[in-house]
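*Asks:* The following comprises the amino acid sequence and a computationally predicted model.
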Amino acid sequence: MRFGLITGEALSGLRRNASMVISVVLVTFVSLTFVGAAILMQMQIGKMKDFWADRAQVAVYMCASVSTAPTCDGGVATQDQIDAVTAQLTGPTLSPLIREYTFETSEQAYEKAIDQLGAEYESIITPDQINATFSINLNDQSKSDVIAEAFGGTSGVEEVKDQLQYLEPLFSALTVATYIAVGIAGLMLIAAVLLIATTIRLSAFARRKELGIMRLVGASNRFIQTPFILEGVFAALIGSALASVGVWATVEFGVNGYLRERITFVTTWVDYGDLAVVIPVLIVIGVVLAALSAGFAIRRWLRA
């Protein structure tokens, strides 16, 4: 009976302040949708980094005839220089870091280039202009600096490149987009908190006579405050549910229905397992913020 009375009072307050409640629901929905999008974006960045870190290679480019690096003053890398690099890769210092490596001669690289560019380039490009290349897969891609230090300044080596560096601008752009989404979400959550507090105060003002009578008959502050807190929680729950539908639609239609088919070089995308983590987080954020905001507002009003 006591629970039914409290719930009835909360629902009655929601009906009395329907326009404000709708505003709270919409602001909560938009803000939590941005929060969910930001979380999913960070998850996607993490998946992409893990995927490419496992496949990215460190390339050691040997000198070609057109190389201008100081270590290439002798022209095309000699077989002795290539053997010296091979010896280092298989030596006790570097071999524990390396999962596997392959070596592509300048002739092999030349054939690939002609296949891609067309036979008309055979008279323009010669094999000695193409770098012979060691392609190295590391056990831990974060150790790529060790390879760079080992071969930096080595005679016959033009440069050392970590292929993962080519993807860093993409990861940086996605991270900036995440920060923007978090910033917008933070502003919207502040607006939602203020709206909830305003709604609760208006509801308390509209029922000030009832609250006065309840105080006179000895009702506890907790009994008086609970319906108002539930009003904020109910409104936030509706907004959280809508935000959950929004992030689900983003994954279902935006990722599975659109991006997977058009961006084929990315094979790992956020999925329903990630949604199972994000949706409870959104609901908890909405409920906790609403409860705290409503509780603070009604306590201040009762003390006034």
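*Replies:* Arrived safely, thanks for sending. Here the structure is a predicted model, which means the values were calculated and not measured.
*Asks:* all contacts plus neighbour counts: C-alpha atoms, from now on.
*Replies:* Fine.
*Asks:* quick one: the helix or strand hosting Lys161 to chain centroid distance?
*Replies:* Lys161 is part of strand 157-162 when elements are defined by DSSP states H and E. Offset of strand 157-162 from its chain centre (CA atoms, centre = their mean, to the nearest Å): 30 Å.
*Asks:* Next up, a structure to set beside the first:
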Amino acid sequence: MRLAFILGELGSGLRRNMTMVISVILVTFVSLTFVGAAGLLQLQVGQLKGFWYDKVQVTVYLCNDVPTNTNCVAGAVTPDQKQNIQGMLDSPAVKPYVEKWTFESQDEALAHFKEQFANSPMADSVEAGNLPSSFRIKLTDPEKYQIINESFSATPGVDSVVDQRKVLEPLFVVMNGATIVAVGLAALMIICAALLISTTIKLSAQSRAKEIDIMRLVGASKTVIQLPFVLEGVIAATIGALLASGAVWAIVKFFMGGFLAKGNTGMPIISTGQMFAIYPVLILLGIVLAGVASVVSLRKNLKV
């Protein structure tokens, strides 16, 4: 009987305040979409860092069949040249600056390339022969890059020496800045959503003042009186959160995985599967936002 009463009051409140409910849905949708966008940016930064930034500090690229500088005019690196480079890495002059190093063959480079660009048309257009083999070096002190560069840049068989962190750092700075902006906008929109939910619940309670008085007289508990109003806000915010989840999926599927992937010039794109962790956060945030705003509003405006 009590459940039926609560559901009846809930349905009545939703019908009476449909315009305000739609407003709550829309503002929650917009605010949580910004939250989702901030999450996507962080996932994208993590995608970039995961293979390049956190694992590689300096890369010594070896010559392949397509020469790009005078070190490679004789063709691809020979086994003797490769052995010489490895010996230099283990030599007393260089070893103190090297924490560890690994060798990546052309086949391994192709496998990593396809892993990074799984969502890009580029993945099927590159062969192992197009990619150079390389020594991946982690330095004991990243500031000592110039020593490695001077030691290997003119060595026969070496195509180039690249400090990957310096190459990628500007991109990460821009993307982290975009994340901060998205989080700021999301916080502002969440405040707006909380205020709108609070106002909606307040107006809903005021429009049913006589019904609330009657429920008090018949001995209805504080929870029974307040619960329909709280559920109104929660339902509206949950619908907004579900719409925001759909918007996040569409951004990854059609914009990042479609438009950006087609014009991709060298940036790995996150997949739709990687963003599933964002959905529960958006829905839970919507529910908590609506629940807290509703309870606070009722305590201030509905004295039971």
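*Replies:* Sure thing, it's come through. Since we're looking at a predicted model, the values are computed, not measured.
*Asks:* follow-up on the earlier one: so what secondary structure elements neighbour the strand holding Lys161 of the first structure?
*Replies:* Strand 157-162 of the first structure sits against strand 58-62, helix 144-151, with contacts defined as 3 or more CA pairs under 8 Å, 6 or more residues apart in numbering; DSSP states H and E.
*Asks:* Report the buried residues of the helix or strand following it.
*Replies:* Sequence-wise, the next helix or strand downstream of strand 157-162 of the first structure (DSSP H and E) is helix 168-206. By neighbour count with 16 or more other CA atoms under 10 Å, helix 168-206 of the first structure contains the buried residues 171, 174-175, 178, 181-183, 185-186, 188-189, 191-204.
*Asks:* Mind jotting down where the helices sit in the first structure?
*Replies:* 2-16, 18-55, 79-90, 106-117, 144-151, 168-206, 208-216, 221-249, 260-262, 272-303 (DSSP state H).
*Asks:* The fifth one: average distance to aligned residues in the second structure?
*Replies:* Once superposed with the second structure, the aligned residues differ from helix 144-151 of the first structure by a mean of 5.0 Å; criterion: mean CA distance after the TM-score superposition for the first structure.
*Asks:* on contacts alone, who are the packing partners of that helix?
*Replies:* For helix 144-151 of the first structure, the packing partners by 3+ CA pairs under 8 Å, 6+ apart are strand 58-62, strand 157-162.
*Asks:* What are the buried residues along the longest one?
*Replies:* Just to be clear, that refers to strand 157-162 of the first structure. For strand 157-162 of the first structure, using 16+ other CA under 10 Å, the buried residues are 157-162.
*Asks:* before we move on, what about stretch 26-33 of the second structure?
*Replies:* Neighbour-count burial for stretch 26-33 of the second structure [16+ other CA under 10 Å]: 26-33.
*Asks:* rewinding a little: who wins for proximity to Thr133 of the first structure among the helices of the first structure?
*Replies:* Set against Thr133 of the first structure and scored by CA to CA, those come closest in helix 106-117, at 7.6 Å.
*Asks:* Would you mark the buried spots in that closest one?
*Replies:* 106-107, 109-111, 113.
*Asks:* now stretch 262-279 of the first structure
*Replies:* By 16+ other CA under 10 Å, the buried positions in stretch 262-279 of the first structure come out as 269-271, 275, 278-279.
*Asks:* Of those, which is the nearest to Lys209 of the first structure?
*Replies:* Nearest member of these to Lys209 of the first structure, counting by CA to CA, is Ile279, at 40.1 Å.
*Asks:* picking that back up, between the buried residues of strand 157-162 of the first structure, which sits nearest Leu289 of the first structure?
*Replies:* Asp162 (44.6 Å).
*Asks:* what sits against that closest one?
*Replies:* For Asp162 of the first structure, the contacting residues are 56-59, 144, by CA atoms under 8 Å, 6 or more residues apart in numbering.
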